[in-house]
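Asks: predicted coordinates and the sequence they were generated for:
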Amino acid sequence: MPIFISYSQQDRKFVDTLARNLVAAKHHVWMDRWELSLGDSLTAKIEGALTNADAILVILSKNSVESEWCKRELSAGLMRELEERKVVVMPCIIDDCKIPLFLRDKLYADFRRDPDAAFNLVDQSLAKISNPYQGRIEQPRFHTDWSVDWRPNEDGAMLIRWTFVDHGHDWPYVILSECNVLCNAAASKALKAAQRKSEHGHFMERVLETITEKFEFNPLKEPIRDQFEKFVAWSATDGNYEYQILITYRRLGVDNGMDTVVHIDNNLKLAQKHMVQIMSNPSRSH
């Protein structure tokens, strides 16, 4: 999901520079002037962006702390923090101003003294929500950490690997699963070309789409009854691209005497959703 920037229009010169630098650093930024079109409902659009944003960068200045509109955006962000119990609001100070009470105990990026260090702090803090190649999937009873890597094998064919670790809040064990995808010559060549143009993420998202099409009619929910690694394998095609898919899964930790079900299809679908959301940043130049 995008990063929302809350600011006063009087600070637009600073914010334009910050937003462009964030886009250059591969972050997905939502800016009102970039996203709103003639006739759009200003309130509805901003409310939707505030609700769906993974982070809200609050630009603190003499102008913004006096702005009623900025106060409303800050209040909405802080309310989300209370409800979701996670950091949503990230303050950035650009001039000497009175810091709002509820932000005073937060670490902030101080652009007054060292703009480069401040930007690096923002960049690092946003990395966890702007990296399309790894993440955490939160569920009510458990969460899943995942990442994807890729490399050529001994024959030069590209191998893509998604790794998932399911942690239950009350489970005495974890579930480790991997989805290994071996590309044929045409797909390997296309992936290498995409990598040279920094477009490999879109290629791998398309691979995931090809894989998850199978699950529309054949969900992949597998039982685990012991410590031994299990696997399922099949092949898939996308035009001239062919993929050999091998999925392995196993349980690690304490045996509680009960069977476990691993939802491999759901993990892959959610990883695909994450990649799509992160990489949906418009390519237009702002």
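Replies: Looks like it came in fine. Numbers count the residues shown, from 1 in each chain.

Asks: make it CA atoms for all contacts and neighbour counts henceforth
Replies: OK.

Asks: and the helix or strand that contains Asp145, what's buried?
Replies: Applying DSSP states H and E as the criterion places Asp145 in strand 142-152. Neighbour-count burial for strand 142-152, counted by 16 or more other CA atoms under 10 Å, picks out Thr144, Asp145, Trp146, Ser147, Val148, Trp150.

Asks: what residues are up against the fourth one?
Replies: For Ser147, the set of contacting residues under the criterion of CA atoms under 8 Å, 6 or more residues apart in numbering consists of Tyr133, Gln134, Gly135, Trp162, Thr163, Phe164.

Asks: hang on, the earlier thing: how about the buried residues of strand 142-152 in TSV, adding distance to Leu220?
Replies: Below are the buried residues of strand 142-152 laid out as TSV (distance: CA to CA, whole Å):
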residue	distance to Leu220
Thr144	16
Asp145	19
Trp146	17
Ser147	19
Val148	19
Trp150	23
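
Asks: returning to what we had before: right, and the helix or strand after the strand holding Asp145?
Replies: Per DSSP H and E, the first helix or strand lying C-terminal to strand 142-152 is strand 158-168.

Asks: which residues sit against that next one?
Replies: If you take CA under 8 Å, 6+ apart as the criterion, strand 158-168 is touched by 141-153, 173-184, 187-188, 191, 267.

Asks: in addition, the following structure is provided for comparison:
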Amino acid sequence: MPVFISYSHSDELIVNKLAAHLVKHNANVWVDTWELNVGDSILNRVQDAIQESSALLVVLSKTSVESEWCKKELSAGLMRELDEKRVVVLPVLVEDCKIPLFLREKMYADLRTDFNRGLHKVLDAIAKVTNADQGRLEQDEGTVDWSEDWGYNEGLFHLRFTIVNSPDTLPMTFLTQIYVFCNEVATNRYKQYENSGLDWIGRAVIAEALFDFGEKNDFRVILDNQFPQEIKATIADPKTGSAYDVVCESRKMGQDNGKDQLINISDYLKQIREYMRSVSRKPNPEELVKIHAIIASPWNA
């Protein structure tokens, strides 16, 4: 879900600067001048963007606090924050002005004298709704926390998803780790993305292969004791020679209730995929050119 920036067009220069820096940090940003095309219904597109956003940055200046349009955008954002309790509404001060009464109690980012310091405040505030590498999944029986990490081992690349499920109804916690080990061909492909400054796209490609595999195959384990249960599989493409070895390991910890526990790993992967897609930004035109060039190149290049 994007980060919506509400502002007066008189502040367009600093807003574009802020938005560009957020994009560099892989935030999915919605700015009207970037998104609207000739013939678009401005009102409908803006309403849809606010409804779908996960954060609303309110750029405060002398002009914006007097703008009726900005007031409407802010009102819509605050209503969502009150209703859903997860939408971030963050004031961003770009010049001395009278802060609206209902925003005075909120933490704000100050770009007036130190842009970089203010930018980091923005990044800190929106991290929970823009970080595609970790998150929390809310479920009826409790929360599921997860994170993704990666690295190289003996020259081969790997991804790992760590998932912790702590049900409210059980006196125990379930730990699942999913490893994706790339062979040499798959590692070389990832390095192509990495060398082009698109490492996040390279990881997304590997993760999507895992998610597809999890959707087509029923990944479930039954935990009947404290020892980890393991599932192994291989995702291979004979045409390219690329392969991912997948290892899923689940275990239960805490107070034993004497019952077997079913862990649906496929369901975890489905929810993580939905979350990652919702917060990840789209590649810009320059990045798309690089991506198409990589796709057209040999996997062993």
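Replies: On my side now, so go ahead. All values reported here derive from a predicted model rather than from experimental measurement.

Asks: superposed, how do the two chains score by TM?
Replies: Aligned and superposed, the two chains score 0.90 in TM-score terms (TM-score structural alignment, normalised by the length of the first structure); 284 aligned residues with a CA RMSD of 2.0 Å.

Asks: returning to that earlier point: the strand holding Asp145 of the first structure vs the second structure, average offset?
Replies: Superposed on the second structure, strand 142-152 of the first structure shows a mean distance of 1.9 Å to its aligned residues (mean CA distance after the TM-score superposition for the first structure).

Asks: report the distance from that strand to the chain centre.
Replies: Distance of strand 142-152 of the first structure from the chain centroid (CA atoms, centre = their mean, to the nearest Å) equals 12 Å.

Asks: helix/strand/coil for the residue nearest to the spatial centre of the second structure?
Replies: By CA atoms, centre = their mean, the second structure has its centre lying nearest to Ala132, at 2.5 Å. At Ala132 of the second structure the chain is in coil, as set by DSSP: H, G, I helix; E, B strand; the rest coil.

Asks: relative to His120 of the second structure, how far out is it?
Replies: Using CA to CA, to the nearest Å, one gets 18 Å for the distance from Ala132 of the second structure to His120 of the second structure.

Asks: likewise for Gln271 of the second structure?
Replies: Taking CA to CA, one finds Gln271 of the second structure at 29 Å from His120 of the second structure.

Asks: let me see the ranges of the strands in the stretch 151-300 of the second structure.
Replies: Ranges of strands in the stretch 151-300 of the second structure, per DSSP state E, counting those that start in this stretch, are 156-167, 172-182, 220-223, 229-237, 242-254, 261-264.

Asks: quick check: the fifth one compared with the first structure, mean distance?
Replies: Just to be clear, that refers to strand 242-254 of the second structure. With mean CA distance after the TM-score superposition for the first structure, strand 242-254 of the second structure departs from the first structure by a mean of 1.0 Å once superposed.

Asks: and what of the second one?
Replies: On the superposed models, the aligned residues of the first structure are on average 1.1 Å from strand 172-182 of the second structure, with distances taken as mean CA distance after the TM-score superposition for the first structure.

Asks: what comes up buried for stretch 184-196 of the first structure?
Replies: For stretch 184-196 of the first structure, by 16+ other CA under 10 Å, it's Asn184, Ala185, Ala187, Ser188, Lys189, Ala190, Leu191, Lys192, Ala194.

Asks: show me what that stretch is in contact with.
Replies: With contact meaning CA under 8 Å, 6+ apart, stretch 184-196 of the first structure is reached by Ala157, Met158, His200, Phe203, Asn240, Tyr241, Glu242, Tyr243.

Asks: repeat that with 6 Å
Replies: Ala157, Met158, His200, Tyr241, Glu242 (CA atoms under 6 Å, 6 or more residues apart in numbering).
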